[in-house]
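Novice: Predicted structure and sequence below. I'll ask about it afterward.
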Amino acid sequence: MSIQAVFFDVGNTLMNFNYATLAQCMPELKLEQLQKNGPLAWKKLNAALEKARVEGSQVDVLRWLFKELLQAQNQPARIEELIKNTHTGSLWNSVNHTAKAAIIELKAMGISTAVISNADGKVQALLEDNGWAGTFDFVVDSGLVGVSKPNVEIFNIGLDKAGLDASQALYVGDLPAVDVYGAQAAGLSPVLYDPHDQYDAHWCATTQDNCRPYHRITHMNQLPALVSLLNG
């Protein structure tokens, strides 16, 4: 079957983390250093999420990320103050304009687009506030549907809304442990968005011996060409 739809993650895929928000909250931190530390922090978070999935535990992503970025493991009070004084809308409020351009091209090709995101129930408002209104056929927010990636059920909700089989959809996200693993488990073709070129071309889940290939792009302008290639 040909690809009919592309589903997207939001954080660090459509909307980038805004390190300036943290720098403003903690003036002693240098924006340049936060931006430098960021890519490795996300890769470490991916490893923590995979470990938690295997163990059946949970990761408080925001607290984990703040500790890693701020190197403040011994400052829990400072972390809690930061959690209290920020919200996800102010942290992921930097639009990935190359993603927007890629989506315009996909829609011109007749490909439908939608969002499946782990969020706090406010991701649709976040997108609309940042210029994405009318872009997507629908938005599936884990905070509203009660199930999160990598659970296959959140992907199935998206497929049901789109009226498609899993083989007809791609899923684009930035974390192998959540986005690639979950999409593969649900039967979709995953596309890892890897702008910092940190991952190889195979996803090795801890619980299995074999490595499963996935599509990987380092720039969003590669996505329309990938869809064209897959559709022959």
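Specialist: Yes, it's here.
Novice: Only C-alpha atoms from now on, for both contacts and neighbour counts.
Specialist: Noted.
Novice: what about residue 195, neighbour count?
Specialist: Residue crowding around residue 195 was assessed by other CA atoms under 10 Å; the count is 16.
Novice: who's in contact with it?
Specialist: The contact partners of residue 195, taken as CA atoms under 8 Å, 6 or more residues apart in numbering, are 217-219.
Novice: repeat that for 10 Å
Specialist: Contacts for residue 195 (CA atoms under 10 Å, 6 or more residues apart in numbering) come out as 12-13, 39, 174, 216-220.
Novice: Just those residues: which are in helices?
Specialist: Of the positions in these, residue 39 sit in helices, assigned by DSSP state H.
Novice: ok, residue 11 touching residue 61?
Specialist: No - taking contacts as CA atoms under 10 Å, residue 11 lies outside contact range of residue 61: 11.8 Å.
Novice: about what we covered before: from the contacts of residue 195, pick the one nearest residue 103.
Specialist: For the contacts of residue 195, the minimum distance to residue 103 (CA to CA) is 9.0 Å, reached by residue 220.
Novice: ok so, going back, who has more neighbours out of residue 11 and residue 61?
Specialist: residue 11 (23 against 12).
Novice: And the helices in this structure, which stretches?
Specialist: Counting by DSSP H, the segments of the chain that form helices are 19-25, 31-55, 61-70, 76-85, 88-91, 97-108, 123-129, 142-145, 152-162, 181-186, 223-230.
Novice: Of those, which stretch is the most buried?
Specialist: Most buried of those, by mean neighbour count (mean count of other CA atoms under 10 Å): helix 181-186, with a mean of 21.
Novice: what's it packed up against?
Specialist: Judged by 3 or more CA pairs under 10 Å, 6 or more residues apart in numbering; DSSP states H and E, the packing partners of helix 181-186 are helix 152-162, strand 169-173, strand 189-193, strand 212-213.
Novice: for those, which one sits closest to residue 91?
Specialist: Of the helices and strands packed on helix 181-186, nearest to residue 91 by CA to CA is strand 169-173, at 17.6 Å.
Novice: Would you format the helices of the chain as JSON lines with distance to residue 199 included?
Specialist: Shown next, in JSON lines, are the helices of the chain (distance: least, CA to CA, whole Å):
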{"stretch": "helix 19-25", "distance to residue 199": "22"}
{"stretch": "helix 31-55", "distance to residue 199": "9"}
{"stretch": "helix 61-70", "distance to residue 199": "19"}
{"stretch": "helix 76-85", "distance to residue 199": "29"}
{"stretch": "helix 88-91", "distance to residue 199": "24"}
{"stretch": "helix 97-108", "distance to residue 199": "20"}
{"stretch": "helix 123-129", "distance to residue 199": "27"}
{"stretch": "helix 142-145", "distance to residue 199": "26"}
{"stretch": "helix 152-162", "distance to residue 199": "23"}
{"stretch": "helix 181-186", "distance to residue 199": "14"}
{"stretch": "helix 223-230", "distance to residue 199": "17"}
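Novice: Presented hereafter is structure B, for comparison with structure A:
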Amino acid sequence: MAISRTVPWAELDTIFFDAGNTFLSMDFDRVAAAASSLGVECSGRQLERAEAAARPVLSAALAERRTTEGGGAFRFYLRATLERLPASRRDGVELDAVASGLAERLFSPGRNDRLWNRRLPGRREALERIRALGYRMVVVSNSDGSMARTLTRIGMDQLFDGLVDSTVVGFEKPDSRIFEVALDLVDARPERTVHIGDLYAADVIGAWAAGVHAVLLDPWADWPEMDCPKVADLDELASLLPGPPGRA
């Protein structure tokens, strides 16, 4: 299905949200403590910045791996993040070994909620602002079946009209079917729906494949010129929404 790269903001009535790095993040302080014990001395804040810088690399790899889930993908993700720490923090360290050690300590199938449990600052307020405008809101997440628990744990489950967890439905972004499940869940039309997420290959390409509009989240301007709209955060997204949409 062909889709315009320009989002028709005044025509939208539904918004899909990726979860990880959109309104939720991993516990970077915990990861930093584990990394330090393995020889990479760093802070949670340094890791958080490095992770954002690694997203274009992870997105490019997704085109070949076709998955963001599983232990192998998590090790690759960690390795790419470690590579983007300041050189003084990683010189003389075998990053492959550190990434493997971190994966062993942190990867727990079916229990992503133990690591991905930090609500990003200001995101709840932005989501409440969007919800108050009258949009239908659905979480569309590549997860391990634990996203419902995570939303409840961070007190954000009541903000959304639905949740689609890839493990629960059996389709993972960028498979267009996960977006089609979300559309059916709230009886939404793709041309009146926009999805926002942090990985081009999963969130943007997947949404377009389903005929859904897409916006890439780029808080640090790490992505080069892209063929899709970008925003720094959910506050910027909210500022683009014109108000209560008309419903057909």
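Specialist: Yep, that arrived. Computed from a prediction, not measured in an experiment: that's the story for all the values here.
Novice: From the contacts of residue 195 of structure 1, pick the one nearest residue 124 of structure 1.
Specialist: residue 13 (14.6 Å).
Novice: Could you give the number of residues near the counterpart of the closest one in structure 2?
Specialist: The alignment partner of residue 13 of structure 1 in structure 2, by TM-score structural alignment, is residue 22. Using other CA under 10 Å, residue 22 of structure 2 is surrounded by 20 other residues.
Novice: same question, residue 170 of structure 2
Specialist: Residue 170 of structure 2 has 11 nearby residues by other CA under 10 Å.
Novice: Could you check how far it is from residue 77 of structure 2?
Specialist: As judged by CA to CA, to the nearest Å, residue 170 of structure 2 and residue 77 of structure 2 stand 22 Å apart.
Novice: go on, residue 16 of structure 2?
Specialist: Note on residue 16 of structure 2: its distance to residue 77 of structure 2, by CA to CA, is 24 Å.
Novice: corresponding residue for residue 111 of structure 1 in structure 2?
Specialist: Under the alignment (TM-score structural alignment), residue 111 of structure 1 pairs with residue 135 in structure 2.
Novice: err, residue 181 of structure 1, not the other one
Specialist: Match for residue 181 of structure 1 (TM-score structural alignment): residue 205.
Novice: so what's its match up against?
Specialist: By CA under 10 Å, 6+ apart, residue 205 of structure 2 lies in contact with 173-176, 199, 211-214, 228.
Novice: Quickly check those for the two that are furthest apart.
Specialist: Largest pairwise distance in the contacts of residue 205 of structure 2, by CA to CA, is 18.4 Å, between 175 and 228.
Novice: quick one, which of the two is more surrounded?
Specialist: The residue with more neighbours, out of residue 175 of structure 2 and residue 228, is residue 175; 20 against 16, by other CA under 10 Å.
Novice: Does residue 126 of structure 1 touch residue 87 like I think?
Specialist: No - the pair residue 126 of structure 1 / residue 87 is not scored as a contact, 11.1 Å apart, by CA under 10 Å.
Novice: hmm, back to that, what about the helices of structure 1, which gets the closest to residue 2 of structure 1?
Specialist: Nearest to residue 2 of structure 1 among those is helix 223-230 (7.3 Å), distances taken as CA to CA.
Novice: what about that closest one, how far off from structure 2?
Specialist: Its aligned residues in structure 2 lie a mean 3.7 Å from helix 223-230 of structure 1 after superposition (mean CA distance after the TM-score superposition for structure 1).
Novice: For that helix, which outside residues touch it?
Specialist: 1-6, 99, 101-109, 111, 169-170, 172, 191, 193, 215-217, 231-232.
Novice: mind redoing it with 8 Å?
Specialist: So helix 223-230 of structure 1 is contacted by 2-3, 102, 105-106, 217 (CA under 8 Å, 6+ apart).
Novice: With stretch 102-120 of structure 1 instead?
Specialist: Here stretch 102-120 of structure 1 makes contact (CA under 8 Å, 6+ apart) with 3-11, 123, 135-144, 148-149, 154-155, 158, 220-221, 223-224.
Novice: same thing but 7 Å
Specialist: Contacts with stretch 102-120 of structure 1, where a contact means CA atoms under 7 Å, 6 or more residues apart in numbering, come from 4-10, 136-143, 148-149, 158, 220-221, 223-224.
Novice: Report the buried members of the residues you listed.
Specialist: 4-10, 136, 138-142, 148-149, 158, 220-221, 223-224 (16 or more other CA atoms under 10 Å).
Novice: Tabulate the contacts of helix 223-230 of structure 1 (TSV), appending distance to residue 80 of structure 1.
Specialist: TSV is the format used below for the contacts of helix 223-230 of structure 1 (distance: CA to CA, whole Å):
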residue	distance to residue 80 of structure 1
2	47
3	44
102	38
105	42
106	41
217	35
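Novice: From the residues you listed, pick the one nearest residue 79 of structure 1.
Specialist: Within the contacts of helix 223-230 of structure 1, distances to residue 79 of structure 1 taken as CA to CA reach their minimum at residue 217, with 33.5 Å.
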